[in-house]
Structures are given as C-alpha cells and as structure tokens.
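J.: this one's structure only:
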C-alpha cells in the first residue's frame, strides 16, 4: 500500500527534473504529508513533451456511477492492473508519474503503529508509477484522478509493510509515459520492487497520521521506540 508521501522540492526544481517547459500549475509549496483525496502533482506525456499538472488521488474509472469509488482506489496492484477492468484501459494508454522524495508506511511494534519514512539514500526525488483517468458526470463535470501502483516489498520495506509503491528508475520513466507503448509484458516488467540497497527507512512522528499536519518536522527522524504525542 501507499497512503502518504512527500514532495519537498520547489515547482521550478520539478520542472527541470522532468523537462517541463511550461505548466498550468499555479503554485506549489513543499508538501510533507500528501494524502488520498488531495490534488497531487503528476507528469504525463502528450505524445511530444512532458506535462505537469494536478490529479485527484483516488482513481475513478470513466464508467463509474459514483466518483466516491475513488476513495477505495488509491492504489492498484501491479500484478493485476493490466487486466483488472477498473485499470485495464488506463494501463494501456493513460500512465503517469507521481513525483515524490519519500513515502510513509506504518510498522506494527509492541508499542503500537510506528510511522516510518522511506526514501532514497541520496535524498533525491523519484517517480512513483501511476495511472490516471477522467470521469465525467451526467451534468458534464469532469474529474481527473489517479492511482499509485504497488508491488511486493523489498528487504527494506518488508519488515514494515507487505506492499510498497512502484518506484521507476529515470531510465524507465520515458517508457512508462510513452502513450504509443502498449506492450503489456514490457510495461509489467517495470513494476518491480526498487533495489533495497538504494533505500533507507527511519521512524518519524505519529503526527503524520493526521492529514491536517503538513510541516517540515514530520520528516525529522525520531528516536526508535520514543513515545510521542498522538495527534
């Protein structure tokens, strides 16, 4: 599962990283607690260049009767996304990248649930593999939504959770975004656990459990086993 992550760099840095020439995103500030239901930054390809925009996190298939189904579709399993009716069409032609520089998972301990921050050892930005879709209501309202693909955990994440988000290498990003690429076997081969020797994990404050909290202190490392105030 992936239910929270961070994007702590500036809009300008994001545009340079993904070779974005211009964007309609009006404003972006560092985010320390990105949560389902929020509008999140996403990169797609229009066939000739990358575009940066916002999608609502919680996938709503184009044929859905009610957009509330998105609350149950924040993640899609990499093993079945290519064939599952809800995601099959998007897997073929509506793939996106969700920029992030860490994600959170909750580890079960004798003291309760301990939130852990997982990131690249370099601290660099990375891309989560996602799918997107646009849902249109009977009244003509359009909602563009997304989901994050998950896979089996690597050796760093396994002690924390039984799933982890799919992190794509920079070399894989262009393949994933290419709308002309519909080789299911090739695309599925990208959806593997990220190498564990490139990741690190450390405990953070339980305050991250409250979506209203969004501040730099959330990513600070806490002492293992330290009892903090629950928000």
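T.: That came through fine. In this text, all values refer to a predicted model and were calculated from it rather than measured experimentally.

J.: going forward, measure contacts and count neighbours with C-alpha atoms only.
T.: Will do.

J.: what's the neighbour count on the closest residue in space to residue 130 that isn't next to it in sequence?
T.: Nearest-residue entry for residue 130: residue 148, 4.5 Å, with adjacent residues in sequence omitted and distances by CA to CA, 6 or more residues apart in numbering. Residue 148 has 28 neighbouring residues, counting by other CA atoms under 10 Å.

J.: before we move on, what about the one 3 residues further on?
T.: If you count neighbours by other CA under 10 Å, residue 151 ends up with 21.

J.: Contacts for the one helix or strand the residue nearest to residue 130 maps to, please.
T.: Per DSSP states H and E: residue 148 is located in strand 142-151. For strand 142-151, contacts defined as CA atoms under 8 Å, 6 or more residues apart in numbering pick out 1-2, 55-60, 70, 73-79, 98, 128-136, 163-166, 191-193.

J.: Now restrict the residues you listed to buried residues only.
T.: Buried members of these, counted by 16 or more other CA atoms under 10 Å: 1-2, 55-60, 70, 73-78, 98, 128-136, 163-166, 191-193.

J.: Let's see which of these end up in helices.
T.: Among the buried ones among the contacts of strand 142-151, no residue falls in helices (DSSP state H).

J.: In strands, which of those appear?
T.: Of those, the ones assigned to strands by DSSP state E are 55-57, 75-77, 98, 128-136, 164-165.

J.: what ranges do the helices span in the chain?
T.: Under DSSP H, the chain gives helices at 11-17, 88-93, 170-177, 184-189.

J.: also this one, for the comparison:
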C-alpha cells in the first residue's frame, strides 16, 4: 500500500492548474506552506483540497495529517474503495509522485527497492481521499485504493486512486458515484522510475 508520496509544486502552479476546474479555490487558514516535500509519510501534514461544507461549487485548500488512528491504534492511511459508496468527506491530495516498495533485486541489500510513479503528461495530479474528524488527532485524511492497473501490478497488489485534472471536479461532487471514479488506470498512464 502507498505509504509515501512527494509534492514539489508551487502555490502559484496549484492555483493556475486548479482554475481549469472552474471551481473557486479558497484558503480559509491562509496560504499553505508549499515548500517542496520530497517525502510525505504517514502522520505527516500536507495539503488537501475538499468541497466547502460538502458542496461541489467551491473548494478549500487546507493542511491536514495523513492518517487517523484505527483499531488498535494502527494508522488508517489507505482505505479500500472497492464496492463502497463513498460520498461524504471526499478530498483530493495533490502530489507529483507516489512510491511503492518491492523486495530488493540484490539479496544482500538491506532496504527494499523504491519506485516512483508519476502521471504521464502532468506535472502533478491528485489522489482521491477521504477526510474525517478524529477525537485524538483532529481532522485527518486517508488515500483511497483500488485494484492495480497494469502499470502498478508488477510492483503491488493495490494502487492509490489517481485522478487527472479532468476528474477533480467530479470527485468533489458527492452526486457522482465513487465507483465511477475509483478505478485503476489504463496501461501506459503512469511512468515508473527506480529511485533506490
């Protein structure tokens, strides 16, 4: 499951590209810190975009924690979308890449091989997520997963739900069934690079 991502986009780039949705984007907590993050991990704060008061006609960008405590205190950082009707608490997690890990090709290696996935033709994209309020950590989000597409299947048995710009507005609209959007990507949608 995805437990690390990167976001290196600037605030101006986020605003410009978001304008394509024609949904006003507000910053109720002020402009977020958009310093490049080469590694966003479970429990780290990062930006999310969500509908204002559950509506799809205005969006807000806020910084929230990745994962909330689940059963037994284990973090809920990925959540299966399969067969679920997910309407409440939808959010988008802007990233430029996410990482998966495999057994090392070198049996003497101490760490797993690390692979970076990027959406071809896009400087950045969004992962579909859900946010909720937790009594312990406050508002937090999780990334949704689905069956893997052909680009991910050689590396992992699941993939995060990747949404290109043409799907962002739909994801924030709770009237659009989540099953229509939580789908694996077609072959050739993602580039993969070994980074370790």
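T.: Arrived safely. Fair warning: this is a prediction, and the values are worked out from it, not measured in the lab.

J.: To residue 200 of structure 1, which of the helices of structure 1 lies closest?
T.: helix 170-177 (18.8 Å; CA to CA).

J.: and that closest one, which residues are buried?
T.: 173-177.

J.: Also stretch 37-50 of structure 1?
T.: Buried positions in stretch 37-50 of structure 1, judged by neighbour count with 16+ other CA under 10 Å: 37, 39-45, 50.

J.: coming back round to it: quick check: the gap between the residue nearest to residue 130 of structure 1 and residue 135 of structure 1.
T.: Distance of residue 148 of structure 1 to residue 135 of structure 1, computed by CA to CA, to the nearest Å: 17 Å.

J.: what about the residue nearest to residue 190 of structure 2 when sequence neighbours are not counted, neighbour count?
T.: In space, and not counting its chain neighbours, residue 190 of structure 2 is closest to residue 119: 4.7 Å by CA to CA, 6+ apart. Neighbourhood size, residue 119 of structure 2 [other CA under 10 Å]: 22.

J.: Also residue 88 of structure 2?
T.: Neighbours of residue 88 of structure 2 (other CA under 10 Å): 13.

J.: corresponding residue for it in structure 1?
T.: Using TM-score structural alignment, the equivalent of residue 88 of structure 2 in structure 1 is residue 93.

J.: Leaving out sequence neighbours, find the closest residue to that match.
T.: residue 179 (5.1 Å).

J.: Report the contact partners of that neighbour.
T.: By CA under 8 Å, 6+ apart, residue 179 of structure 1 lies in contact with 45-47, 92-95.

J.: Which ones among those residues map onto strands?
T.: In strands, defined here by DSSP E, the members of the contacts of residue 179 of structure 1 are 45, 95.

J.: Export the contacts of residue 179 of structure 1 as JSON lines, with columns for distance to residue 19 of structure 1.
T.: Output for the contacts of residue 179 of structure 1, formatted as JSON lines (distance: CA to CA, whole Å):
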{"residue": "45", "distance to residue 19 of structure 1": "11"}
{"residue": "46", "distance to residue 19 of structure 1": "13"}
{"residue": "47", "distance to residue 19 of structure 1": "14"}
{"residue": "92", "distance to residue 19 of structure 1": "23"}
{"residue": "93", "distance to residue 19 of structure 1": "21"}
{"residue": "94", "distance to residue 19 of structure 1": "19"}
{"residue": "95", "distance to residue 19 of structure 1": "17"}
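
J.: Nearest to residue 112 of structure 1 among the contacts of residue 179 of structure 1?
T.: Nearest to residue 112 of structure 1 among these, with distances taken as CA to CA, is residue 95, at 36.5 Å.

J.: How many residues are close by the closest one?
T.: So residue 95 of structure 1, with other CA under 10 Å, has 23 neighbours.
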